[in-house]
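Engineer: Predicted structure and sequence below. I'll ask about it afterward.
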Amino acid sequence: MKSSKFPLRLTSLLLGLGLLSGCGSTPAPVQTVATAPVQPVQTAPQEPEAVAEPLSTEQAEVSYQQVDTDPLPVAQDQDEQLQRELLAQAKAALATDPKRTLAICYQLQQSLYSQIRAQNLLPLLQSAIADKQLALTEQLANQISLTDVPEADRQAFALVLAGHYRQQDDNVRATQTLLALDAWLGNSADSTAQDLLWQQLVKLSGAELQELGTQQHPRAQAWLELLQLTQGFAGDQLAIQQALTDWQQRHPMLPELDKLPKDVQLLSQTPAYNPERIAVLLPLSGPLKSLGDAVQYGLAAAAAKQKRTLVFIDSAKPAAELQAEVAAAQVQFVIGPLLREDIDKIQQLPDWQWPTLFLNGKGDLPAKAEQYFFALAWEDEAAQMVQVFRQRQYQHPVLIYAVNPIGQRMAQHFQSRWSESGGSAVETYSYGSQEQLQALINKFLEAEASEERAKEINRLIGQSIKAELHSRQDIDAIYLIADPVQTRFFKPFIDVTVSPTARRLPIFTSSRSHSLKVDKTDQRDLAGLTMTEMPWLLPQAATATPLRQEFDNLFAEQEEQLQRLFAMGHDALMLVGHLKQQQQFPAMAYHGLTGSLRLADGHSIQRQLTLAQYRQGKLQLVDKKAP
C-alpha cells in the first residue's frame, strides 16, 4: 500500500462530515474542513463573498444531472477505494447540500490518483456555483481547460460554466465556452448544444462581437459568419437563403442547412417589412424644427443605402389631416412622429392602418398590432449600468443624481433594476447645485467625520499633530447622473477627497456627462471615468466609417443632441426591415449607430450602448469586465 499523509486528512474530513459509519454527530462547518493547503487553488472557500443570481430551474437541471463516467480500473489500494466512495457521496449530495459537496470536492483536488482528480472537476465546479462562491468559480474557470475534463463530463462541464456566465451577464465568455464545446463535439452531438450556442450568439452586442474578435478554430469562425449574414440579410428572404447556401459551401464541416438551429431556419423563412414608400412624420416647422431636421438628415443618409422613397410630412397638422396625407402618399409604412403629443393623437385614431415605428416611448396608451416604439431612452443606460456592476461583482454602489426630471427617472430605474437583480437598497444622494454636490461628497465619503476626529484628538492631547484623513472603505463604485459641467467638477473632487491609502473608487456615468466640446480640451480631470455612450459619438467605435467623416464635413461643430437624433433617424430606417424578425426572435439585435437594438416586448426597442473610458486624454472603448 502506498504511504501518504492524504488518508489521514481524508479520514479527518470523513469524520467531520459524519460520513463514516457510527458517526452521528453534526457535520463540521465547511470552513473547518477546507483549511488544509491544497493545489491548484490557494484559498479555501468561505461564505459567499458576493450575491449572485441563483441558477434557474432549467439551468439547475442541466447543472445537477448525473453523467455516467468511464469506469475506473480496479482500485489500487484502500485509499483509492475510499476516495471513490467519497466522490460518489459528494455527487449524490450536490442537489440537496452543495456546501458539503464543495467541502469534499475541494479536498479531493489533492488526491494522488489522476482519475479521481479528473472526475472531481465537474462536481467541484457545480458546487462552487451552487454555493455562490464566485471567486472560487472564477479560479476554476481560469485554471481548468475543457480538455482537462473527462470526455464523459465535458459537455456538462461546459454547459454549467456557460450557464454561470449567462447569469453574470458575461455574454463574451459564455459564447467562448459554447464555441469551445462545439469545436470538441463537432456535428456528432444532438442539437441542444448548437441551439444554446446560437441563442448566445444572437445576444451579443456590437461591442461584444468586437471583443470576441476573429476566431482561430474554423468552426467558431463559421458560426460568427453565420451570425453576420443572418443579421446583414434579415428582411430579404431570397438574399438570406442564397447567403446560407454560399455559407454551407464555404464551411462543409458545419451542419447541413436543414440541421442548423431551428431559429436560423425560421429566420430565413420569416417575411419582413419591405416597403417601397415610407411616410415620415416629423416637426418640420415651428420651434422644434431643428430636431425634425436632424432626424430627417439621418433618414436620408440611410435611404441612400436602400431603394426606398421617403415622403416627409409635418407632424404638427391635426390627426385627421395627417391620416389623409399618408393615405394620399400611397405608402406601406410610417416612421414617426417624434413628439409625444403627436404620437398620442395618432394612437387615438380608430382606423390607423399602416405599420408604424414611432420615434418615442410607448407612453400610457396600449400599443396596437404593428406599432413599434423607438426612443433614445435614458432608462436603457441605467439598466445597462446595473448589468455592468453585477458583472464586476460590485455589492455596495453609491448613486448620485441631479434633481431634474431625467436624473430622477434614471435614478429610479437604476434603483428598481438593482433591487430586481438581488441587490440591497442603494445608498442614494441627490443634489440641486454645485455647492450641494461638494457637500454631499464629503458626507457620503465621511471625510468630514475623519477631520472632526483628528480635531478632537488634537484638543484632547493639547498639541497639534498631523493626521491623514480617511474615507470609507465599503463603497464599490459610484454611479453619477450629471451633466458635463457637473461631472468635470465631481471627478477631480472625488480624487482628492478619497484617502490616499484607499483604493481608487471607480466612477461610472451616462452619456449625459459626455460633451464633444469638452473632449477637445484637456481630459486629465476625467481620467478613469467610465460611461455608456452610443457608438456614433465614439470615434474609436466600429461605426467610425466614411459616414462619420462625411457628417463631420457637412455638420461641423453640431451639438450632441442633434447628432443623437441624426443617428436615431438613420437607425429607424435601417430597423424597418428587421422588425418582423426581431418580433419573432427577441434576442436578435441590429447593431446601429445608437447601439445594439432589440425588440423587448414585441413593441419597444431597447438599446445596449457601448462602454467607454477616459484614458490618455481621450474617450476609448473598454472591456466591460475590466476592473
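Structural biologist: Sure, I can see it.

Engineer: From now on I want contacts and neighbour counts done on CA atoms only, so please keep to that.
Structural biologist: Fine.

Engineer: Mind jotting down where the strands sit in the stretch 351-500 of the chain?
Structural biologist: With DSSP state E, counting those that start in this stretch as the criterion, the stretch 351-500 of the chain has strands at 356-358, 371-373, 397-402, 427-431, 477-481.

Engineer: structure B:
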Amino acid sequence: MRLKLVSLLIILSGLSACSTTENPSNATENRRDQGNIAQNQLANAQSMYQMALNRQGADKIQLLYTARDAAITEQLWSLLEQICFELESTPSVDQIQNTLYIALAQTQQGKNSLALTMLTSLKSQLVLPEHITWHQYLTARVYASQGMLKEAMTHFFLASETATENNLDIANLNQDLWQTLTQLSSYALERFNRGSVVQQGWVNLALYHQVYLGAPVELHQAMNNWLRRYPGHPAASVLPKKLTELINVKPLQVKRLAVLIPQSGANERLGDALKAGTLAALDNRPLEETLFIDENLTTEQIASKLDQFNADFVIGPLLKDNIEKLTNAQTLINTPTLHLNTFDGERISQQHFFFALNPEHEVRQALEHFLTVGYQKPMLLAPNNNSGQRLVEYFNLQWQRYSEVKPQIGFYNDKKDMPNTITQLLEVDQSKTRINEIKSLFKQEVDSETRSRSDIDVVYILGDAIETRLIKPYLDVNVSTFAERIPLYASSKSHSKQIDKTDKNDLDGLYFTELPWMLEGQLKQHNLRMQYNALWPEDADIKQRLFAMSYDAVSLLGDIKQLSVISGKQFNGISGKLSIASNGTITRSLAWAQYKNKQIKMVELATEQPLPLFMHSASNLDASD
C-alpha cells in the first residue's frame, strides 16, 4: 500500500511541471530547496505544515509543497486536505492541480460527495491532458467506491485513452481500471466492447480472462493473440503478473471431501437435509471418498477425524457457534473450507468461504428493484421480533444511501395487531374518524367510503407464510377504491410449498423472491425435484431449502476458485445465482415469482445498480454534457 501511495505522489507531483506559474528551471530548483528543508528539519508533514503557517511568500509555499508531498507519503489525508485549502488561497499556485489533490484527499477519507462536487466544479476548466486524465481517474474511483462499476468504467476508459494518446504514466490507473473491469459480468463487458481501440483492448482482455480462466493452455494462447492484436496497449502493464496468476487458477480437484453437519442434538433433522443434498450432488460428481462428521463433537475429536481422513476440502459446519469454535482452535486453517453459515469473526484463511441463506440478500434485491422501477415511498411490514427489526434496519440503512424519503415502517406483535398497524400506516383510521364526525352532523344517512393515503407506492412484507396470508387481505380492503392498487412484494419467507397446496387464493398479485428449487416446473433439474418429492413429500420448507444449499455447495466446488477470483462471475445453482465477494461470502440472486390466477409464475423484474444520492447531480450533468 505504501509503495502504491509513493508512486501516486510521484506522478501527482509531476503535474506541477504543467503549472503556468512555474518554469521548469525554477520548479527543479524549488524541489531541491524543498528537499533540503525537509532533510534539514527532519520534520514530518504536520510539523512542516505548522512551520509553513508561520512563514510568508515563497518560503511558505515551498514548505506547503513539501508538507503536501509528505502528507501523501504518510497517508495523512485530513492533513493533506488542510494543506491544499491553505494553498488554495495563494494566487501563484496551480489551482486545478491543487483541487485534484483535494479531491484525492477526500476520496481517501470516504468523503465521496465532497470529492465529486470538487471534481464537477473543475470540468469546464480542464485543458492540459495531465489534468483531464487525473480528473477522469479520480471520478472513476469515486464511482467504483460506491459499487457503480459501469459508471466508473466510462471514466476509467476516458482516463486510459487520454493517458495513451499523450504518453502519460498515471500511477495505479491501469491496476485500478483492471480491478474494476474484472468485476463486470460478461453481458456488461459485451456492451462495453465498442468505441476506441484502447477501450476494446481492455474489454477483450477481460472477456478472455473470464472465458478461459481455469484452462491454462487456452488462456495462454488467447493472451498471445491479444498481444498481437493490441500492440503497445496500456493493459500490457497488468499482464505479466496477472497472466501468471490466471494460468495458476486451475479448477479445484477434490478427491476426499469431509462434511461437518449436525448429526446429534436439536438440529439433527437439519443435518439430515444437508446430508441428502450432499449425496444428491455427489451422484453427479463422484469422489474417491466422502466422510460425514458430527459438527457437535469436540474440536479435538473433529481434528482427529480430519487428520485420519486427510480431506482435500471441508463443507460445514452449519451452526455459527461451531464455526467459531473451530476458527478459534484453527482446526481448519490449512484446509479449503466452505462454511454453511455466515461468521461475524475474522476470516482466518483466503481458502475459507461462507455460504448462508441470508435474508439480507433478498432485501437488497427487492430494494434495488424498487429504485430501478422508480418507487419513492415504500411501506415495510414486519414482525416485531429480532429478525424483523434486523431486516427493517438493514433496508433503512441501504435506502438512505439512495433516497431522502423515509420509508414507512410497521411492526406488528401478533395477528390481532396487524389490522391496527395497517390502518394506522395507511391513515385509514383517520379517514374513518372524519367520516364519523361528518355523519354526526346529519340526521339522514350519509354515503361514504374511507380513503387511504396515496403517497405509499409499494409495500414490502417481511413476514412468514402465515403472516403474509393474513396481511394481504387487510391491505386489499384498506386501500381506497379511488386509488390505484399498491404493488405488493415479499421475501421467500412468505412462500410455503406446504401451505400452497391448499391455499393460494389470498395472495393473487403478490411478487416474491425465492430459491429456484422451491418453484415447481422452473428447474432444469426437473428429475431431481420429482425424485425429492417422491422420497420426502411432506418435508418442511426449511429442510427443502437446506437441501438446495448443500446441493449447490458440492456442485460449485469445481468453480469455487474461479468464482473467488472473478467477482462478477456467477454460478447458476438451485438455490439462486451465486457469486463470491472479496471477503469470501457467497452472495445470492434469487428468482422472482408472482401469485397469479391461483398459480405461481416466474417473472422477470428489472433490477439495476442504483445511483447514490450524492451522485445524482453529477450524473445529470454528465447526461447533459
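Structural biologist: That came in fine, so what should we check first? From a predicted model like this one, the values you see are computed outputs, not experimental measurements.

Engineer: Quick TM-score on the pair, please.
Structural biologist: The TM-score (TM-score structural alignment, normalised by the length of the second structure) is 0.62; 475 aligned residues with a CA RMSD of 4.8 Å.

Engineer: quick one, which of the strands of the stretch 351-500 of the first structure is packed in tightest?
Structural biologist: Highest mean neighbour count of those: strand 356-358, a mean of 25 (counted as mean count of other CA atoms under 10 Å).

Engineer: Off-centre distance for it?
Structural biologist: 27 Å (CA atoms, centre = their mean, to the nearest Å).

Engineer: can you check stretch 209-221 of the first structure too?
Structural biologist: 19 Å.

Engineer: And for stretch 263-282 of the first structure?
Structural biologist: 27 Å.

Engineer: Helices along the stretch 501-625 of the second structure, start to end?
Structural biologist: Here the stretch 501-625 of the second structure has its helices, by DSSP state H, counting those that start in this stretch, at 526-535, 541-555, 560-565, 616-624.

Engineer: if we can go back for a sec, same list, the strands of the stretch 351-500 of the first structure, but as a markdown table with distance to Glu211 of the first structure please.
Structural biologist: Listed next are those as a markdown table, based on distance: least, CA to CA, whole Å:
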| stretch | distance to Glu211 of the first structure |
| --- | --- |
| strand 356-358 | 31 |
| strand 371-373 | 29 |
| strand 397-402 | 26 |
| strand 427-431 | 32 |
| strand 477-481 | 24 |
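
Engineer: Can you say which of these is nearest to Arg524 of the first structure?
Structural biologist: Taking CA to CA, strand 477-481 is the member of the strands of the stretch 351-500 of the first structure nearest to Arg524 of the first structure, at 18.2 Å.

Engineer: coming back round to it: let me know which of the helices of the stretch 501-625 of the second structure is tucked in deepest.
Structural biologist: For the helices of the stretch 501-625 of the second structure, average neighbour numbers computed from mean count of other CA under 10 Å are highest in helix 541-555, which has a mean of 22.

Engineer: and it, what does it pack onto?
Structural biologist: Contacts defined by 3 or more CA pairs under 8 Å, 6 or more residues apart in numbering; DSSP states H and E place helix 541-555 of the second structure against helix 268-282.

Engineer: Buried residues, the helix or strand just after the helix it packs on. List them.
Structural biologist: Tracing the chain C-terminally past helix 268-282 of the second structure and defining elements by DSSP states H and E, one meets strand 289-294 next. Neighbour-count burial for strand 289-294 of the second structure, with 16 or more other CA atoms under 10 Å as criterion, is recorded at Thr290, Phe292, Ile293, Asp294.

Engineer: With stretch 299-307 of the second structure instead?
Structural biologist: For stretch 299-307 of the second structure, burial by neighbour count (16+ other CA under 10 Å) applies to Thr299, Ile302, Ala303, Lys305, Leu306.

Engineer: Name the nearest residue to the third one, sequence neighbours excluded.
Structural biologist: So the one you mean is Ala303 of the second structure. In this structure, Ala303 of the second structure finds its nearest non-sequential neighbour in Thr331, 6.1 Å apart by CA to CA, 6 or more residues apart in numbering.

Engineer: does that neighbour really touch Ser304, like I thought?
Structural biologist: No. Between Thr331 of the second structure and Ser304 there is no contact under CA atoms under 8 Å: 9.8 Å.

Engineer: residues in contact with Glu427 of the second structure?
Structural biologist: By CA atoms under 8 Å, 6 or more residues apart in numbering, Glu427 of the second structure lies in contact with Ser452, Arg453.

Engineer: returning to what we had before: which stretch among the helices of the stretch 501-625 of the second structure comes nearest Lys377 of the second structure?
Structural biologist: Proximity to Lys377 of the second structure (CA to CA) singles out helix 616-624 among those, at 18.1 Å.

Engineer: What lines up with Thr532 of the first structure in the second structure?
Structural biologist: Under the alignment (TM-score structural alignment), Thr532 of the first structure maps onto Thr513 of the second structure.

Engineer: Excluding chain neighbours, give the residue nearest to its match in space.
Structural biologist: Here the residue nearest Thr513 of the second structure, using CA to CA, 6+ apart, is Trp592, at 4.7 Å.

Engineer: OK, contacts around that neighbour?
Structural biologist: Going by CA under 8 Å, 6+ apart, Trp592 of the second structure touches Tyr511, Phe512, Thr513, Glu514, Met602, Val603, Glu604, Leu605.

Engineer: what about 10 Å?
Structural biologist: Residues in contact with Trp592 of the second structure (CA atoms under 10 Å, 6 or more residues apart in numbering) are 365-366, 489, 491-492, 511-516, 519, 601-605.

Engineer: name the helices or strands packed onto the helix or strand containing Gln39 of the second structure?
Structural biologist: Assigned by DSSP H and E, Gln39 of the second structure belongs to helix 24-41. Contact partners of helix 24-41 of the second structure among helices and strands, from 3 or more CA pairs under 10 Å, 6 or more residues apart in numbering; DSSP states H and E: helix 45-53, helix 57-73.
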